[in-house]
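In: Could you work out the structure for the sequence below:
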Amino acid sequence: MTLPDCPALTRRAALAGAGALVVSFSLARSAFAQDQVQPPQNIGREPKSPAPLPGSLKVDPNLDAWIRIGSDDSITLFTGKAELGQGIKTALLQIAAEQLDVDMGRITLVTADTARTVNEGFTAGSHSMQDSGTAILHASAQVREMLLQLASARFAVAAQDLKAQDGKVVAPDGQSVRYGELVVGSELHIPATPNSRLKPLDQRRIMGKPVRRVDIPNKVAGGPAYVQDLRLPGMVHGRVVRPPSPGAKLEAVDAGAVERMPGVLKVARDGDWLAVIAEKEWQAVTAMRALAAATRWSQPTALPEKTRIFETLAGLKADTTTINQKQAPPAAAVHTIEAEYRRNYQLHGSIGPSCAVAQMQDGALTLWTHAQGMFPLRKAVAEMLSLPEDKVRCIHVEGSGCYGHNGADDAAADAALLARAMPGRPVRIQYMREDEHRFEPYGPVMTSRGAVALDGSGRIVDWRYEVRSNTHSTRPPGAGQLLSAQMLEKAFQPGPPQPLPQPEGGGDRNAIPLYDFPSQSIVHHFVPEMPLRVSAMRGLGAYHNVFAIESLMDEAAAAAREDPVAFRLKHLKDARGRDVVQKAAEAFGWSANATRESGRGRGFAFARYKNLGAYAAVAMEVSVDRETGGVRLLRAVAAVDSGEAVNPDGIRNQIEGGIIQSASWSLYEEVQYEPRRILSRDWSTYPILRFPALPRRVEVHIIDRPGQPFLGTGEATQGPAAAAIGNAIADAVGVRCRELPMTAARIKGLIGG
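Out: Next up is the predicted model:
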């Protein structure tokens, strides 16, 4: 992949670039009723608050922040969100093409670039469609109406008698004008209004239709698709020497022989940060290995005992908060169930190790990176390098992984330090597998305890749940959140870990069940001290909490001697939640009286992501080998309600991928470590699900809600899939594994016990 030289510039300058005119129309104020100056009314009363702008239009309300139309009829769309493999490029193009009445192929999409796009923060939490998709939906519709108003003035025809069609506005008599002609000379930018005239549902031809994803062809054909493929003129290669263990200090290094190696341009050291730059990548790799052999490090005992990690977590000081409580008159409990659930450390396991390219030119830094937040990263890198923020430009380029805070930000920081050490030339760094595995921030260890009371009718009358966890986000914008910035002579310290607030939450995400219980108490024990470095991993605490809650629901259903699906519906009032539960059960062929072969089981689970996102239900069938404890996934059936489905194929991709990713987490993935080092260095010491272990069949059923808000999709099934697998294992062999991952060894131990 090659890119042209990209000097630092401002977003406004980019939007006003040569050969293109900004969609910023100078229209009569009467075109928008919301903007008309009205005579004062209701004097003496409190004025009504203005209606909020939809989605990320609240971040930047100017339409020229989202759309540009050129005099050559080119259309450029801007989003502050990044394509991470979730398919948002395709969905956002569909939205804009629909509302502007043009083919998707005529639109160029610019994603996450601090010089060109709106600051939409991190691409995380299934917010891309909720935030950016909603903003683009309304901005595109308003631009279309502006074009009709401009054409109305030109043709002296009422705007309602005109129609937008294939990049033109067409009058009843057949005369037409191109979009590019209408905006010539218009250079003002206009704020969006709260209400938009969206295309009627029955006139839509692009939204709601399955469209092949625009990001896929190069990925499957081996073409340039990722930042790992990026090649710039004059580019050189860097590698960082990582310490043998977290917390180790560089005591001595003899770099003389390395500096004389072929192709080596420079050995750079700043405190405990040590790196080499060479003309070619393999030269950098061999020099890095030689440099590592010439170092001496202190190696403190910095890590906890793995076999006692849950006791360690329980013994650490916690800030305790009751996040939800509901009380009802005491009811007689016939059955009481108590259980503890555990999750071990897990890593992101990006198939492609983290990579970045940086160039320092004339005191300004340009950084190409697959991190998930360009603006927060820019702030952190600027702080680390003591540069003004406007001297750092971060451009998102897709990476071959991942969802969550993996090593991408750290790689970007390393690239920036390398570029500072060799100004003028682009420097590329790609982590080695062992560096990615050993030093990325992990998904946190977690524990939860649940206690459920049922009355004589088998209904839950009291629900108690407590979850204990570290933070689930140590992302930038602080320089102290960058691993290499912590290793410099003038070290930057990370800020104190913080819990993420409800209603979305972090470790307590989805800890509040969507079910209707008359009495419940939900408590979050936030543990600031982190035995291992941790941060955001797809779904945050929802993965563990849904696993625990839905496992506990199955245990309660068994105590009540009721079918698990019927038991859930008995406690679920949310109509859309009931729809996905019933759809998944029906598609699976769920029957309360079904007979099954020995060693086979079925499981069911449901959740609404964050209790405000997508609804998802998963039914799973597995077989379990009693001799080995090995689990074979036979089939998975899911139902999902993500609101309006812009690209059903993209939603299906996300749900299928979420189920498979969750299956890998839930059956295989667990970080191995000892007090002085991380042992998970490669795919043999950190096994993941392989192709032969995939479910034989995965079905996804989408409940479309045209006209309803976008709810996001990407993180909806990780928790339900884990719980469905756990429930199916319990159904197959009669023992329940309450610790993630549910490895063959753990299941075998339970069967034997």
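In: from here on, contacts and neighbour counts on C-alpha atoms
Out: OK.
In: how much space between the nearest residue to G373 once chain neighbours are set aside and L63?
Out: In this structure, G373 finds its nearest non-sequential neighbour in F122, 4.2 Å apart by CA to CA, 6 or more residues apart in numbering. According to CA to CA, to the nearest Å, F122 stands 21 Å off from L63.
In: who touches the residue nearest to G373 in this structure?
Out: Counting by CA atoms under 8 Å, 6 or more residues apart in numbering, F122 makes contact with 81, 372-374, 376.
In: Please give the structure of this sequence too, so both can be compared:
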Amino acid sequence: MSHGFGAALKVEDGKPRLPGNLHTNRRLSQWLAIHPDGRVTITPGKVELGQGILTTLSQIAADELDVDFARVTARPAATPDSPDEAVTSGSLSTQDSGSALRHVCAAARMIFLGVVAQRVGVPLETIRIEDGRFIGPAGEIGSYWALADQALLECEAPIAVTAKAPGARRIAGTSVPRIDLPDKVFGAARYVHDLRLPGMLHARVVRPPARGAALAALREGPLPGDARLVRDGNFLAVLASTEWDAEAAAARLAARAEWAATDTLPEQALLAGWLRAAATRGERSAVASRADPAPAAARTLRRSFTRPYLAHGSIAPSCAVARWEGDGVEVFTHSQGPYNLRADLAKALKCPPEKIVVRHREGPAATATTAPTTWRWMRCWSPARRPACRFGCSGPGWRSWAGRPSPRPCWWTSRPIWTPPATSRAGAAISSATAIPPDPGGVRSRPCSRRRCWPSPSRSSRASTRRWRPAAAPRATACPSTASRH
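Out: You can find the predicted model right below:
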């Protein structure tokens, strides 16, 4: 399962280090394809959430390959073809995916130029590239497109690659039209909500009034159109060939259903203890651990911080489309982590991950989910049952500092925050309590009120240690901006 921070958590696998997420996805063809008809396709594992990342990555590719920006197409992430870049979050896409793609494209340029230089017999340094065409001392000697069928990218990325210097870049850093905006502005079918497959059915779930409610009775009655009932224990839903019939049928069933509900949530004052108890169940993963002995301390400070439930709901409803084919399923979703979602779906469906294909389609938020079926999350459900990543509570987490007689702390340990990690984001797991001694290398950072000084709720699987300069004394106040971190 992938962590949500991509290359932020470095993998120590003994291999030579490659930039960003290229280190764990080392094959060039995972990231880049060059076609004989003059097109370039990039296939990053990061997804478009409205932040413009596909435009940025296309600029990087066009720059390093020396091709026109219009030639580059960014293909949405999909398993298993795209690189596994974990989760699109934390403003890390340009850092982790951009650095990887820049290295990939620089490597591709080096490989193609090397091949054409050897074939033609001219020095490599005498060849320049003009919009994908290779120009030698006597004129054009080849192009990317002429070598596109040679499978030159079916290899691991080389380590020794020289990307362009910032001053040599023509496209990256300049203003170009966003590639995702025209469809959105003019109302084209770009979102997963707009996807229509042959024979597709529409589903609506009838939600109970409370968590853990039992369906006590369901009165009989007609449903509109061709809508039909789907019931599995306390799960109640409808299927229909049109979206409107599905919504109308769900409304009728909601009026006919009788639920036996009990209060399953604690009082606000007891929430911290309830979360501690809940943390003993579910998945745990120790992300990092070090056995270095703690330095001697004259004084230790320990503080605990809590916050209530906070909703971070999107304006538009979530949606997913699933299509079964044989013994496999294809899922179209606007999840931030396609591979993480695939792992969770494999658990839910009790099938190998290889039987599940997850394709990203743009949407408003981060969620997952024999004829293809579309299931849309209704906006009215969000305040009570947000499905993923946007409704949660940061439970008690503690910080401890140990200091010598001088004001300089020698030890700062962050223990885990007990919380639904990223508030139920796909692929999340509850962390074990792991303390990490400070890096003996010295100063890391100075404490401040910014969110990065504290592990955020989404980073509950990460224990961290920081050291700072003597000028900064330890503070026993929580960072308020942490509460809304992804």
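In: Any idea what the TM-score is?
Out: Scored against TM-score structural alignment, normalised by the length of the second structure, the superposed chains reach a TM-score of 0.77; 446 aligned residues with a CA RMSD of 4.3 Å.
In: returning to what we had before: and the residue nearest to G373 of the first structure, which of the three is it?
Out: With DSSP: H, G, I helix; E, B strand; the rest coil as the basis, F122 of the first structure sits in coil.
In: before we move on, what about W412 of the second structure?
Out: strand.
In: Please report the distance of the nearest residue to it once chain neighbours are set aside from R196 of the second structure.
Out: Spatial nearest neighbour of W412 of the second structure, excluding adjacent residues (CA to CA, 6+ apart): W401 at 4.7 Å. Per CA to CA, W401 of the second structure is found 56 Å from R196 of the second structure.
In: Please say which of these two ends up with more neighbours.
Out: A direct count of neighbours by other CA atoms under 10 Å for W401 of the second structure and R196 places W401 higher, at 22 against 14.
In: just checking, the more buried one is part of a strand?
Out: Yes - assessed with three-state DSSP, W401 of the second structure lies in a strand.
In: got a list of what it touches?
Out: Contacts of W401 of the second structure (CA under 8 Å, 6+ apart): 300-302, 409-413, 474.
In: one more time with 6 Å
Out: The neighbours of W401 of the second structure, taking CA atoms under 6 Å, 6 or more residues apart in numbering as the test, are 300-301, 411-412.
In: and which of those residues is nearest to S241 of the second structure?
Out: Within these, the smallest distance to S241 of the second structure is 58.2 Å, found for W412 (CA to CA).
In: Tell me if I'm right that that closest one and A473 touch.
Out: No - using CA atoms under 6 Å, W412 of the second structure is not in contact with A473; the gap is 11.8 Å.
In: More neighbours: which of those two?
Out: Per other CA under 10 Å, whichever of W412 of the second structure and A473 has more neighbours is W412, with 24 against 15.
In: And the more buried one, how close does it get to R302 of the second structure?
Out: Distance of W412 of the second structure to R302 of the second structure, computed by CA to CA: 10 Å.
In: Common neighbours of those two, please.
Out: By CA under 6 Å, 6+ apart, the residues touching both W412 of the second structure and R302 are S400.
In: By neighbours, which of the contacts of F122 of the first structure wins?
Out: Within the contacts of F122 of the first structure, most neighbours by other CA under 10 Å means M374, with 32 neighbours.
In: who touches that one in this structure?
Out: Neighbour list for M374 of the first structure: C394 [criterion: CA under 6 Å, 6+ apart].
In: quick one: what's aligned to it in the second structure?
Out: The equivalent of M374 of the first structure in the second structure is P338 (alignment by TM-score structural alignment).
In: G443 of the first structure now?
Out: Counting by TM-score structural alignment, the partner of G443 of the first structure is G392.
In: Can you report how many residues lie near whatever residue of the first structure lines up with L349 of the second structure?
Out: For L349 of the second structure, the aligned residue in the first structure is L385 (criterion: TM-score structural alignment). Neighbour count of L385 of the first structure, defined by other CA under 10 Å: 17.
In: how close does L385 of the first structure sit to A416 of the first structure?
Out: L385 of the first structure is 8 Å from A416 of the first structure, by CA to CA.
In: what does R239 of the first structure give?
Out: From R239 of the first structure over to A416 of the first structure (counting by CA to CA), the distance is 12 Å.
In: Mind giving me the packing neighbours of the longest helix belonging to the first structure?
Out: Determined from DSSP state H, the single longest helix within the first structure is helix 134-155. With contacts taken as 3 or more CA pairs under 6 Å, 6 or more residues apart in numbering; DSSP states H and E, helix 134-155 of the first structure sits against helix 88-100.
In: could you point out which element follows the helix it packs on?
Out: Later in the chain than helix 88-100 of the first structure, the nearest helix or strand by DSSP states H and E is strand 107-111.
In: Just tell me the aligned range of that next one in the second structure.
Out: Under TM-score structural alignment, strand 107-111 of the first structure corresponds to residues 72-76 of the second structure.
In: wait, N344 of the first structure sits on V445?
Out: Yes - shown here, N344 of the first structure and V445 form a contact pair, counting by CA under 6 Å, at 4.7 Å.
In: Would you state the strands of the stretch 351-500 of the first structure in chain order?
Out: 355-361, 364-369, 392-396, 427-430, 446-454, 460-469 (DSSP state E, counting those that start in this stretch).
In: Would you tell me which one of those is buried the most?
Out: The highest mean neighbour count among the strands of the stretch 351-500 of the first structure, using mean count of other CA atoms under 10 Å, belongs to strand 427-430: a mean of 28.
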